[in-house]
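**Q** heads up, no residue letters with this:
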């Protein structure tokens, strides 16, 4: 059964590492739903958080293949533990002055924020898990989404692990 997996990959902060990791997924026919990369707590190392879909065997294969890459230090299956996962989205939505109170109701319900106002549109920032982001997008679609940018998932294991 295919399920969504979130994995963290600790890598050397070197040019070309992202390309090698994403290339590995492509060559093996594994899809990347989202990938985020940034500095880690250790100098010289970056953390990639990758969301992919597959069964347990596929995930095991991905982990084995990642460890074959020279710059990969550690692979952690975050989704096998309780985790905190967040994503950020910026959504530019059509918003004539008469529609703004309605849209503001949606923004407040999702604890989102208006970060820019134009004469005929609003830009909304929302942070949360992927389900929350998807739900907000669905509620804003009837107004007309002009532009959408999502960061992809970043995540950590909860607690003292």
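**A** Looks like it arrived, so ask away. Source: prediction; values computed, not measured.
**Q** okay, CA-based contacts and neighbour counts for the rest of this
**A** Will do.
**Q** chain center to the longest strand seen in the chain: distance?
**A** As assigned by DSSP state E, the longest strand anywhere in the chain is strand 83-94. Offset of strand 83-94 from its chain centre (CA atoms, centre = their mean, to the nearest Å): 9 Å.
**Q** packing partners of it?
**A** strand 121-128, helix 130-140, strand 145-150, strand 154-157 (3 or more CA pairs under 8 Å, 6 or more residues apart in numbering; DSSP states H and E).
**Q** how does it look with 7 Å?
**A** Contacts defined by 3 or more CA pairs under 7 Å, 6 or more residues apart in numbering; DSSP states H and E place strand 83-94 against strand 121-128, strand 145-150, strand 154-157.
**Q** quick one: closest of those to residue 56.
**A** Closest to residue 56 of the helices and strands packed on strand 83-94, according to CA to CA: strand 154-157, at 19.0 Å.
**Q** let's bring in a second one:
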């Protein structure tokens, strides 16, 4: 199972290196990584997606707390969250296919950020599933390049689990 960890750290040189070293020593692969300033000056939030069972993630969390500069570790996998990623996607689009590519991009609320004779570059923001879906839809035109950020996530203060609501709607047929 993939776990999403949100880690608050003091914003100092070497913190990310120590965390990555811990993961490497334990044989864990970090599938997604995003780092940026948090709500307080001098604090950064690291959001990681890591494969592993609950027990392994619990051990990893304990090890993270032992590192200098780690302030808080939270496994937000089962917590209601808002999750987003950003992707830049360069897709083949000539004069014949351009309008179809733009139409499909609009369905996904993607923005065209660059145009050339033979391609379009799209900016797509959304949950990871949305990014996978647009790539699948546009693959038939030919994907030239992809650049993706890591997943970022914040817990929902409302406590509403929209993923649960979506699955409930689909089961009831009201989607």
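**A** Sure thing, it's come through. Computed from a predicted model, the values in this text were never measured in an experiment.
**Q** mind putting the helices and strands packed on strand 83-94 of the first structure in JSON lines, distance to residue 29 of the first structure and mean neighbour count included?
**A** Shown next, in JSON lines, are those (distance: least, CA to CA, whole Å; neighbours: other CA atoms under 10 Å):
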{"stretch": "strand 121-128", "distance to residue 29 of the first structure": "29", "mean neighbour count": "20"}
{"stretch": "strand 145-150", "distance to residue 29 of the first structure": "24", "mean neighbour count": "14"}
{"stretch": "strand 154-157", "distance to residue 29 of the first structure": "23", "mean neighbour count": "20"}
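**Q** where does the longest strand of the first structure end up in the second structure?
**A** Under TM-score structural alignment, the match for strand 83-94 of the first structure in the second structure covers residues 81-92.
**Q** any idea how far the aligned partner of residue 59 of the second structure in the first structure lies from residue 68 of the first structure?
**A** Applying TM-score structural alignment, one finds that residue 59 of the second structure aligns to residue 61 in the first structure. Going from residue 61 of the first structure to residue 68 of the first structure by CA to CA, to the nearest Å gives 11 Å.
**Q** these two: who's more crowded?
**A** residue 61 (12 against 9; other CA atoms under 10 Å).
**Q** how much does the longest helix along the second structure stray from the first structure?
**A** For the second structure, the longest helix by residue count, based on DSSP state H, is helix 54-66. On superposition with the first structure, the mean distance recorded for helix 54-66 of the second structure (mean CA distance after the TM-score superposition for the first structure) is 0.7 Å.
**Q** what does that helix contact?
**A** 70, 73 (CA atoms under 7 Å, 6 or more residues apart in numbering).
**Q** helices or strands up against the helix or strand following it?
**A** Elements were assigned by DSSP states H and E; along the chain past helix 54-66 of the second structure, the next helix or strand is strand 70-75. Based on contacts counted as 3+ CA pairs under 7 Å, 6+ apart, the elements that strand 70-75 of the second structure packs against are strand 2-10.
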